[in-house]
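In: can't give you the sequence, but here's the structure:
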């Protein structure tokens, strides 16, 4: 064990020895006083008078301390009453401030209520206008994803032969409602894969059709203006383009 300067067991033994020594000394002192004072005449009268005098002195001290304590208690009670009055005044002030604040908030809510409503109406009107600008309603009552001025057949006639091939693949995927591996078709027909992929991404970015632009798993969910006649037009345009090149 580390040496911290003292031992607990030794301290306890020392205290016990001190008590024994004190008890022995008190016993010796009481014995000596008994032997020496027994010869004093009227010792009991003297002791009785001394005890009575001591009691009177203690009573006077107790009365004085009680008076002093009562004065301090009265002072504390007066301070407490004053503090309570201050607390009541503060509580009244807080209550009045709370009432005034509630009234101000109610007035502010009434004033801003009309503004909030007008802002909501303006936002709703702007949202409706945006939806009208983005949605095109053709004769069949369905919304179209492309602008009304867009002509798919004219676009097919003006584009390149590789572009018509991409449109042909999109039309086939849409009309058959199946995913096709356009990459494999491009390899088999010896078409330019990079050009066709770029053309497909451009057509997809222009929202000409709805679907993905993955060459290996091409799906078309919606392709407005496409029908079986459109496939015939694409074949005819491609053949015409080939004859012109010849």
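Out: Noted; the coordinates are in hand. Bear in mind that the values here come from a model prediction, so they are computed numbers and not experimental data. Residues are numbered from 1 along each chain as shown.

In: could you use CA atoms for every contact and neighbour count after this?
Out: Noted.

In: what is the neighbour count of residue 167?
Out: As a burial measure, residue 167 scores 25 neighbours (other C-alpha atoms under 10 Å).

In: this is the other structure I want to compare:
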């Protein structure tokens, strides 16, 4: 019998290799369990660390505290449209890439694309959606009424974004000139071609904007 054999068919070398491999697998499994437990603990405590699964957060939306279950990857847009009960579907999902402006909301008074903001990053901030504009008063907001008057609404998917962006501009600068209006609406796209009508409505609302003799309708 060879010197490195323990029993027929099993060598000392193969035995040591097998024992070492088993120990390595056991160690990896233990570390995976520890990491999982650490992640769950960090979610429960709110401490920094890896987030897994879903967690309940509270978002302040249109002046109301709204609890919502989200995953770490859930965008604010998906939280508004799919996770809230009742859902707020006025904020539209179109490009889902921050390039069309249909999902525009206000975060602490600043315009933002809800598809490009994580829901967990919106905690502690004041979120205003297009539904919140109606809640502030009775009937349509001045921006919404002007868009209707100038025939600036067609399919309606872009309308909430235009309403939020234009409203934010006029709240900050009631006398916004034409250049400021154009810049404020640059991130909002209407695929139906109502952009001229939207600009005409904006000019009418702004005391500093150029008035449109043609009314801006299609």
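Out: Received, thanks. The model shown is predicted, which means the values in this text are computed figures rather than measured ones.

In: what's the TM-score for these two chains?
Out: Here the TM-score for the pair of chains, by TM-score structural alignment, normalised by the length of structure 2, is 0.32; 118 aligned residues with a C-alpha RMSD of 5.6 Å.

In: chain center to the strand or helix carrying residue 236 of structure 1: distance?
Out: Counting by DSSP states H and E, the element that carries residue 236 of structure 1 is helix 228-245. The chain centroid and the centroid of helix 228-245 of structure 1 are separated by 62 Å under C-alpha atoms, centre = their mean, to the nearest Å.

In: same deal with stretch 153-165 of structure 1?
Out: 54 Å.

In: now do that stretch: distance from first to last residue.
Out: Start-to-end span of stretch 153-165 of structure 1 (C-alpha to C-alpha, to the nearest Å) is 14 Å.

In: and stretch 143-160 of structure 2, by the same measure?
Out: So stretch 143-160 of structure 2: terminal residues 10 Å apart, C-alpha to C-alpha.

In: let me know how buried residue 115 of structure 1 is, in neighbour terms.
Out: Neighbours of residue 115 of structure 1 (other C-alpha under 10 Å): 12.

In: buried residues in the top helix by length along structure 2, which are they?
Out: Identified as the longest helix of structure 2 according to DSSP state H is helix 12-45. By 16 or more other C-alpha atoms under 10 Å, the buried positions in helix 12-45 of structure 2 come out as 39, 40, 42, 43.

In: which one of those is nearest to residue 68 of structure 2?
Out: Set against residue 68 of structure 2, the nearest of the buried residues of helix 12-45 of structure 2 by C-alpha to C-alpha is residue 43 (14.9 Å).

In: hang on, that closest one packs against residue 55?
Out: Yes - using C-alpha atoms under 8 Å, residue 43 of structure 2 is in contact with residue 55, at 7.3 Å.

In: hang on, the earlier thing: could you dump the buried residues of helix 12-45 of structure 2 to CSV with distance to residue 105 of structure 2?
Out: Conversion of those to CSV gives the following (distance: C-alpha to C-alpha, whole Å):
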residue, distance to residue 105 of structure 2
39, 32
40, 32
42, 30
43, 27
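
In: hang on, the earlier thing: elements contacting the helix holding residue 236 of structure 1?
Out: Judged by 3 or more C-alpha pairs under 8 Å, 6 or more residues apart in numbering; DSSP states H and E, the packing partners of helix 228-245 of structure 1 are helix 152-158, helix 161-176.

In: make it 7 Å
Out: For helix 228-245 of structure 1, the contact count by 3 or more C-alpha pairs under 7 Å, 6 or more residues apart in numbering; DSSP states H and E identifies helix 161-176 as packing neighbours.

In: what angle separates the helix it packs on from helix 228-245?
Out: 160 degrees (axes from the mean of the first three to the mean of the last three C-alpha atoms, to 10 degrees).

In: pull out the buried residues from helix 161-176 of structure 1.
Out: Buried, per 16+ other C-alpha under 10 Å, within helix 161-176 of structure 1: 161-175.

In: how far away is residue 15 of structure 1 from residue 21 of structure 1?
Out: The value you get for residue 15 of structure 1 to residue 21 of structure 1, if C-alpha to C-alpha is used, is 10 Å.

In: check residue 77 of structure 1 too.
Out: Residue 77 of structure 1 sits 51 Å away from residue 21 of structure 1, going by C-alpha to C-alpha.

In: next one: residue 235 of structure 1
Out: 129 Å.

In: who's more crowded, those two?
Out: residue 235 (15 against 12).

In: what about the helices in structure 2?
Out: 12-45, 76-78, 130-135, 142-149, 159-172, 178-184, 195-205.

In: now for residue 82 of structure 1, how many residues are close by?
Out: The local packing of residue 82 of structure 1 (other C-alpha under 10 Å) involves 12 other residues.

In: also residue 104 of structure 2?
Out: The tally of other residues near residue 104 of structure 2 (other C-alpha under 10 Å) stands at 32.

In: ok, residue 10 of structure 1 - contacts?
Out: Remark: with contacts taken as C-alpha atoms under 7 Å, 6 or more residues apart in numbering, residue 10 of structure 1 is in contact with nothing.

In: and it, what element?
Out: helix 8-37.

In: the next helix or strand after that helix to helix 8-37, inter-axis angle?
Out: Next helix or strand after helix 8-37 of structure 1 toward the C-terminus (DSSP H and E): helix 43-134. Helix 43-134 of structure 1 and helix 8-37 are oriented at 150 degrees to each other (the same axes, to 10 degrees).

In: show me what helix 43-134 of structure 1 is packed against.
Out: Against helix 43-134 of structure 1 (3+ C-alpha pairs under 7 Å, 6+ apart) you get no helix or strand.

In: what's the burial count for the nearest residue to residue 56 of structure 2 once chain neighbours are set aside?
Out: Leaving aside its chain neighbours, residue 56 of structure 2 sits nearest to residue 69 (4.4 Å; criterion: C-alpha to C-alpha, 6 or more residues apart in numbering). Neighbour count for residue 69 of structure 2, taken as other C-alpha under 10 Å: 16.

In: I figured residue 69 of structure 2 hits residue 59, correct?
Out: No - in this structure, residue 69 of structure 2 is not within contact of residue 59 by C-alpha atoms under 7 Å, at 10.5 Å.
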